[in-house]
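Enquirer: sequence unknown, structure follows:
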């Protein structure tokens, strides 16, 4: 991960108004948006690349439905002029999109991933990104989880889902860290 910071894009995944609808209630880590905002401020201040992944779900009952009322990227993390927005329709940001081509055109071998939710689109994107050969930095405070209920009715609370998913991903698939550590690591003032 010694790539220059200017070649390390920050990706903000699926942070849309949809995530605040009742079907997604019970999220842990309520400060995840603030952590993403801190990362965005740092990346924008340094003129580093920011990519936004927007989920356009074809299923009409989804809160992320393409023409649904909650499809917009949350205003708190909305793209600024010149920032790339990539549209996806699958849980993985690499499937059916040009994300890999965009990253390769930047010369990126690594990216910082933030967004929602850790055990769904984040997990799928991390695993695919690793399979494509990318090093992935995952600031744990810049993501969240929701409770999961199995078909047999067994339920896991969001904190358990979050902690277990991060533990599974750490080291083998991603470098799990914090937003503060990412900002310190990728600083122009760093010796």
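Expert: All right, it came through fine. None of these values were measured; they are calculated from a predicted model.
Enquirer: CA atoms for contacts and neighbours, from now on please.
Expert: Will do.
Enquirer: list the contacts for residue 44?
Expert: Counting by CA atoms under 8 Å, 6 or more residues apart in numbering, residue 44 touches residue 50.
Enquirer: hey, which helix is longest across the protein?
Expert: helix 32-45 (DSSP state H).
Enquirer: continuing past that one, what's the next helix or strand?
Expert: Of the helices and strands lying after helix 32-45 in sequence (DSSP states H and E), the nearest is strand 50-55.
Enquirer: and that following strand, what does it pack onto?
Expert: strand 10-13, helix 32-45, strand 84-88 (3 or more CA pairs under 8 Å, 6 or more residues apart in numbering; DSSP states H and E).
Enquirer: what's downstream of the last one, the next helix or strand?
Expert: Using DSSP H and E, the next helix or strand after strand 84-88 towards the C-terminus is helix 99-106.
Enquirer: give the buried residues for that next one.
Expert: Residues of helix 99-106 classed as buried by neighbour count (16 or more other CA atoms under 10 Å): 99, 103.
Enquirer: and what of stretch 31-41?
Expert: Residues of stretch 31-41 classed as buried by neighbour count (16+ other CA under 10 Å): 32, 33, 35, 36, 37, 38, 39, 40.
Enquirer: then stretch 110-125?
Expert: In stretch 110-125, counting by 16+ other CA under 10 Å, buried: 110-119, 121-125.
Enquirer: among those, which lie within helices?
Expert: Short answer: the buried residues of stretch 110-125 in helices (DSSP H) are 123, 124, 125.
Enquirer: pull the contacting residues for the last one.
Expert: Listed by CA under 8 Å, 6+ apart, the contact partners of residue 125 are 91, 92, 93, 94.
Enquirer: and with 6 Å instead?
Expert: Going by CA atoms under 6 Å, 6 or more residues apart in numbering, residue 125 touches 92, 93.
Enquirer: from residue 175, how far out is it?
Expert: Distance, residue 125 to residue 175, by CA to CA, to the nearest Å: 14 Å.
Enquirer: just give me the neighbour total for the closest residue in space to residue 34 that isn't next to it in sequence.
Expert: What sits nearest to residue 34 in space, not counting adjacent residues and going by CA to CA, 6 or more residues apart in numbering, is residue 142, at 7.7 Å. Using other CA atoms under 10 Å, residue 142 has 26 other residues around it.
Enquirer: one more structure, for comparison:
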């Protein structure tokens, strides 16, 4: 992909795509968006191609950041000592890609993510793409905070908000689970939470390679 087709600085944030979420005993069989893995892998592969066409991981205006949930509970499949803490194979970070661990729903709490993004965007406006798990928990919380913190917006020397950037949620590269206690279907949970995030982010789809490539050309 020619670099002159891609303008500005962007980042791809992959949230909690870990093996612990494959635990059917804990999460159940009813999950939204059966195409989650395919779409997330496609976006990651396309983004890696974008980075390689615009420099190295350190010099490119595009950045990949993996978030891992490090549960504080010893019996959690997402505890750092559990095999479930590791990333799913299709989303495993490369050695030159940044990994940030968090202990709560928001990837901004107790981490340096905000600092990393502002530094990458060079205090200018950028575009932050968000994918991962789960739509109604860590994806939702992180998306809301990204919007509230204006992490993709430019800042002047006084720290005042300048030109607006964009937080973008790729809705079919996220997934949610059924709420068994109240019987809310997984797809309903997914759709309601995506709709509620429209006030904090732009919402995009990606269904195939052509759409993903078009996404970069249209939005970056």
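Expert: Good, I have the coordinates. Since the structure is predicted, the reported quantities are computational estimates derived from the model, not experimental observations.
Enquirer: in TSV: the helices and strands packed on strand 50-55 of the first structure, plus distance to residue 78 of the first structure.
Expert: Shown next, in TSV, are these (distance: least, CA to CA, whole Å):
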stretch	distance to residue 78 of the first structure
strand 10-13	10
helix 32-45	10
strand 84-88	10
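Enquirer: list the contacts of the alignment partner in the second structure of residue 64 of the first structure.
Expert: Alignment note (TM-score structural alignment): residue 64 of the first structure maps to residue 78 of the second structure. Taking CA under 6 Å, 6+ apart, we find residue 78 of the second structure in contact with 20, 70, 71, 84, 85.
Enquirer: from those, which is closest to residue 119 of the second structure?
Expert: residue 70 (24.4 Å; CA to CA).
Enquirer: so the closest residue to residue 48 of the first structure other than its chain neighbours, which of the three states?
Expert: Excluding the flanking residues, the one nearest residue 48 of the first structure by CA to CA, 6+ apart is residue 6, at 5.1 Å. The local conformation at residue 6 of the first structure, judged by DSSP: H, G, I helix; E, B strand; the rest coil, is helix.
Enquirer: count the neighbours of the closest residue to residue 50 of the first structure other than its chain neighbours for me.
Expert: Using CA to CA, 6+ apart and skipping residues adjacent in sequence, the residue nearest residue 50 of the first structure is residue 10, 4.8 Å away. Using other CA under 10 Å, residue 10 of the first structure has 23 other residues around it.
Enquirer: my read: residue 10 of the first structure touches residue 112, true?
Expert: Yes. Using CA atoms under 6 Å, residue 10 of the first structure is in contact with residue 112, at 4.8 Å.
Enquirer: counterpart of residue 183 of the second structure in the first structure?
Expert: So residue 183 of the second structure corresponds to residue 155, using TM-score structural alignment.
Enquirer: can you check residue 105 of the second structure too?
Expert: Checking TM-score structural alignment: residue 105 of the second structure goes with residue 91.
Enquirer: neighbouring contacts of stretch 201-215 of the second structure?
Expert: Residues outside stretch 201-215 of the second structure that contact it (CA under 6 Å, 6+ apart) are 167, 168, 169, 170, 171, 172.
Enquirer: got it, and stretch 138-158 of the first structure?
Expert: The contact list for stretch 138-158 of the first structure, computed with CA under 6 Å, 6+ apart, reads 26-29, 32, 35-36, 112-118, 162, 175-179.
Enquirer: and residue 127 of the first structure, what pairs with it in the second structure?
Expert: Using TM-score structural alignment, residue 127 of the first structure lines up with residue 144 in the second structure.
Enquirer: wait, what's in contact with that match?
Expert: Taking CA under 6 Å, 6+ apart, one finds residue 200 in contact with residue 144 of the second structure.
Enquirer: the same query, at a cut-off of 10 Å, please.
Expert: 106, 138, 150, 167, 196, 197, 198, 199, 200, 201 (CA atoms under 10 Å, 6 or more residues apart in numbering).
Enquirer: tell me the average deviation of the host helix or strand of it from the first structure after fitting.
Expert: Using DSSP H and E, the element containing residue 144 of the second structure is helix 140-149. Compared with the first structure after fitting, helix 140-149 of the second structure deviates on average by 0.6 Å (mean CA distance after the TM-score superposition for the first structure).
Enquirer: please pull up the helix or strand immediately following that helix.
Expert: strand 166-175.
Enquirer: now that following strand against strand 9-15, angle please.
Expert: Per axes from the mean of the first three to the mean of the last three CA atoms, to 10 degrees, the angle that strand 166-175 of the second structure makes with strand 9-15 is 30 degrees.
Enquirer: distance check, the closest residue to residue 100 of the second structure other than its chain neighbours against residue 186 of the second structure.
Expert: Residue nearest to residue 100 of the second structure in three dimensions, not counting chain neighbours: residue 67, with 5.0 Å by CA to CA, 6+ apart. Distance from residue 67 of the second structure to residue 186 of the second structure, counting by CA to CA: 23 Å.
Enquirer: return the residues in contact with the spatially closest residue to residue 107 of the first structure that is not a sequence neighbour.
Expert: Leaving aside its chain neighbours, residue 107 of the first structure sits nearest to residue 7 (6.5 Å; criterion: CA to CA, 6+ apart). Residue 7 of the first structure is in contact with 48, 49, 103, 106, 107, 108, 109, 110, 111, counting by CA under 10 Å, 6+ apart.
Enquirer: farthest-apart pair in the residues you listed, please.
Expert: Within these, two members stand farthest from each other by CA to CA: 48 and 109, at 14.5 Å.
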